[in-house]
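Enquirer: Just the structure for this:
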Amino acid sequence: MKVLVLNCGSSSVKFQLIAMTDEQVLAKGIVEKIGASDAIITYQARDQNRLRETREVLNHEVAVDLVISMLLHPQHGVIRDRTEIDGIGHRVVHGGEDFSDSVLVTDEVVAAVRKCIQFAPLHNPHNLKGIEACERLLPGVPQTAVFDTAFHHTIPPQAYLYGLPYALYEKLGIRRYGFHGTSHKYVAHKAAEFLGKPAQNLKLITCHLGNGASVTAIDGGKSIDTSMGFTPLEGLIMGTRCGDIDPALVPYIMNREKLTADQMDAIMNKHSGMLGLTGTSNDMREIEAEVSRGSERHKLAVDIYCHRIKKYIGAYMAELGGCDAVIFTGGIGENSRNVRMKSVSNLTRFGIAVDAEKNRKNEIAIGTGPVAVLVIPTNEELAIARDTKQILVLGEETLKKTAAREAGNGRISHFVGHEKADLVLLWAEEPGAKPADLARKLSKKLSKPITTEIVREELEYLGLT
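Expert: Alright, predicted model coming up:
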């Protein structure tokens, strides 16, 4: 099975084609500056040199078509025909309260993702463009949506509700949703493997530190709290985002500086964080280089950045009632020795200490105390591909079992092949759904009346009740 993983941003499409038999990346790349005449296409097949070219790319559909063309290229491609792509996994930033796991893309899923545009106006529209482009360019190839927010669906109400009127939650869905869920989930499971313990027996704190950054408290393999909130702006200080601030600063600054809501939003999201504090850069590598040259302002920015991380680690240790491991991941978490050291300094009384030499060598286990401190590279693309494979295999296995049962007792199904597949996939999206609800959805999908009794009988025969 080969899975194409797509991450569609506002002006870019990142991609990887992964062979799921050995989970090897066959090819990867990115199309940048979509909408411009000088868009940049970077492509690298396994065991080959990286290719780079500049050309006009008008929109996301053209970008996805370019990706497919590169994968099929006579010299540099890794497949001979489009039919070799068995599934497409999409990173979707916001699933709201509708999705607690990855799902097969259907009309209903697309409608729900579109509804969540109100929560993620900078992300979900472009995620949908990728889905729609694949529908036109690779018709019939199943697509899945893997949500950044899904892993955080286990956060309890006392952690996800804000101290605002409850009516605003009921009316507008204002609550903590959390992000980077795919990464937090992936490194938590990798940590459990490394420690040789079941994930359900561990209390973990995962620190995803990149240009965007967040910390998550994980108890028994489930997220119980996370630093990002209603939007990715809350929490840690990031590359260009301010993170936690006194909310009263927003109207104060707007009034004093005569700013519009959009201008204030731009300050907090695009001109704050490390860029705002240093006045020069949001790139931690450049900032640390300035620190090494003696810049006090850049040193202060790094101190503020690490102070916020430490503050969340301490808070989540209290919330978890202890901790088995603190995990660093993301571009900064995996590569900045200084940030890791500063973020857990003076925590020996909490069982956290770092071996300076192991930290310098970027070893996986860098802790010396009873609480493990781990550096684990994230792999969101592989996590998306695995979820896609799981969804597709579930559908195939269920259909094979049905065929075997029918061959054994001569039973005639109420549905032909694709109709049966549609029922199984609808059930897979929501295993607890009532037959009446499935009948209604299936009727709409097939454009013909399907009774609840027929669906109930078919589910019982499939062993799905």
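Enquirer: When you work out contacts or count neighbours from here on, use the C-alpha atoms and nothing else.
Expert: Noted.
Enquirer: Now do the contacts for the residue positioned nearest the centre of the chain.
Expert: Nearest to the mean C-alpha position of the chain, by CA atoms, centre = their mean, lies D148 at 3.4 Å. Contact partners of D148, counting by CA atoms under 8 Å, 6 or more residues apart in numbering, are 91-95, 178-182.
Enquirer: May I see these arranged in JSON lines, with distance to Q158 as well?
Expert: Below are the contacts of D148 laid out as JSON lines (distance: CA to CA, whole Å):
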{"residue": "R91", "distance to Q158": "28"}
{"residue": "V92", "distance to Q158": "26"}
{"residue": "V93", "distance to Q158": "23"}
{"residue": "H94", "distance to Q158": "21"}
{"residue": "G95", "distance to Q158": "20"}
{"residue": "G178", "distance to Q158": "14"}
{"residue": "F179", "distance to Q158": "18"}
{"residue": "H180", "distance to Q158": "21"}
{"residue": "G181", "distance to Q158": "19"}
{"residue": "T182", "distance to Q158": "23"}
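Enquirer: The structure of the following sequence is requested for comparison with the preceding one:
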Amino acid sequence: MSQEWVLVLNCGSSSVKLALVDPDSGERRLTALAERVGTSDAVVRLRRGDAEESSAPDDSSARGVVAHLMAALTHAERDGLVGVGHRVVHGGSQFSAAVVIDDATLVDLHDLVDLAPLHMPANLLGIETARAELPDLAQVAVFDTAFHQTMPPVAYRYAVPTDWFDEHRVRRYGFHGTSHRYVSVRAAEMLERPVEDLRLVTLHLGNGCSAAAVRGGESVDTTMGLTPLEGLVMGTRSGDVDPGLLGYIAERLDLDVAGVIEALNTRSGLLGLSGVSNDMRTVCEAADNGSESARLAVDVFCYRAAKSVGALAVALGGLDAVVFTGGIGEHSPAVRRQVLSHLSVLGLAEDPEANADHGRHTGGRVSAPGDVTAIVVPTDEELLIARDTARLAR
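Expert: Sure thing, here's the model as predicted:
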């Protein structure tokens, strides 16, 4: 098999995603999604070309599901592999780029579990299983946080006691870094300008949302912090709230801190405001049908996103372009329209025809001509993970 492939693995707490990616062309030979991992209802859906099949793994544990997916690879696919790329949620302060995983790296990764206890155990399980199943291949960790390690202290430090930072690693890390890195480079290509000359705000809007200030190809600030809960309004996450809310609502609802954090993570955001759904499509439909709570949810979502653009323009010292990406950013002209309506102060205005057309496939400009541009750039985190992996493996 002359073509080379990278196996991209993304292990979550209840799902596992796998893709066989050509790191040069971006072609997918195979994609797979396992859902309801760890339950008796676990199911694996695998697609090669136009053919799709579903199966139930004999072992529904996360380790069993990953092994099941590995076993689905043909001999030819295994022969063409150059490496395995793992999406890893947290790299702490020590990982500022993708790394080849060895025993010492694994020790460092286990030390980061406390910073992301919901995600890191699943990420590590995927790494350990893939190392056992494919021991002769380079395993590469690509971190959600790495791109933001270029932030200066003024952006990443909280105004909290210094020993919290020194002893407990309390600082802003940022997430979605692989997406922000990919779309900032792709935006420069689409704008036909060197990324080194650009000041971008990248808006990753999906069920999880974050914005980043990217100057000269490097992140100088972002909206997520110690955890992915900080920042913009999201599908089920609140984004920024007054920290005093934790004590206030805990006392009135007889909750502990973990209970309040759980509610802010899973019952807030679009779902909490609208009372309808965490899916922007459903919320927009309800708003159009007269739901005042759904309309408020959309309004708050767009207002907060636009406000973050203004704040990050300060971090950049100016603004050349706003980049929309993620499921909502790429596919919701209505959200883009409303965000842009708030940004006239920065010289942005919607081009209605372009905004209606772009974002479905290749993306493109959605703003009227001016000194500042708004564009849609479809993200491709799997491709960037594949390219990082191939570069290090080769």
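Enquirer: What TM-score do the two superposed chains give?
Expert: After superposition, the two chains reach a TM-score (TM-score structural alignment, normalised by the length of the second structure) of 0.95; 386 aligned residues with a CA RMSD of 1.3 Å.
Enquirer: thinking again about what came up before, roughly how far apart are the aligned partner of the residue nearest to the centre of the first structure in the second structure and Y173 of the second structure?
Expert: Per TM-score structural alignment, the equivalent position to D148 of the first structure in the second structure is D144. Separation of D144 of the second structure from Y173 of the second structure (CA to CA, to the nearest Å): 9 Å.
Enquirer: hmm, which of the contacts of D148 of the first structure are the buried ones?
Expert: Buried by 16 or more other CA atoms under 10 Å: 91-95, 178-182, out of the contacts of D148 of the first structure.
Enquirer: could you dump the contacts of D148 of the first structure to JSON lines with secondary structure?
Expert: Output for those, formatted as JSON lines (DSSP: H, G, I helix; E, B strand; the rest coil):
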{"residue": "R91", "secondary structure": "strand"}
{"residue": "V92", "secondary structure": "strand"}
{"residue": "V93", "secondary structure": "coil"}
{"residue": "H94", "secondary structure": "coil"}
{"residue": "G95", "secondary structure": "coil"}
{"residue": "G178", "secondary structure": "coil"}
{"residue": "F179", "secondary structure": "coil"}
{"residue": "H180", "secondary structure": "coil"}
{"residue": "G181", "secondary structure": "helix"}
{"residue": "T182", "secondary structure": "helix"}
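Enquirer: tell me which of those is nearest to E319 of the first structure?
Expert: Distance to E319 of the first structure across the contacts of D148 of the first structure (CA to CA) is lowest for G178, with 16.7 Å.
Enquirer: The closest one contacts E234, doesn't it?
Expert: No. Under the criterion of CA atoms under 8 Å, G178 of the first structure is not in contact with E234, lying 9.2 Å apart.
Enquirer: any common contacting residues for the two?
Expert: By CA under 8 Å, 6+ apart, G178 of the first structure and E234 have these common neighbours: 227-228.
Enquirer: Just list the residues touching the aligned residue in the first structure for D351 of the second structure, thanks.
Expert: When the first structure is aligned by TM-score structural alignment, D351 of the second structure is paired with D355. Shown in contact with D355 of the first structure (CA under 8 Å, 6+ apart): 366-368.
Enquirer: Kindly provide the distance from the aligned residue in the first structure for G177 of the second structure to I18 of the first structure.
Expert: By TM-score structural alignment, G177 of the second structure lines up with G181 in the first structure. Using CA to CA, G181 of the first structure is found at 21 Å from I18 of the first structure.
Enquirer: Wasn't R45 of the second structure part of a helix?
Expert: No. Applying three-state DSSP, one finds R45 of the second structure to be strand, outside a helix.
Enquirer: burial of L168 of the first structure, as a residue count?
Expert: 12 (other CA atoms under 10 Å).
Enquirer: dump the residue contacts of it.
Expert: By CA under 8 Å, 6+ apart, the residues touching L168 of the first structure are I174.
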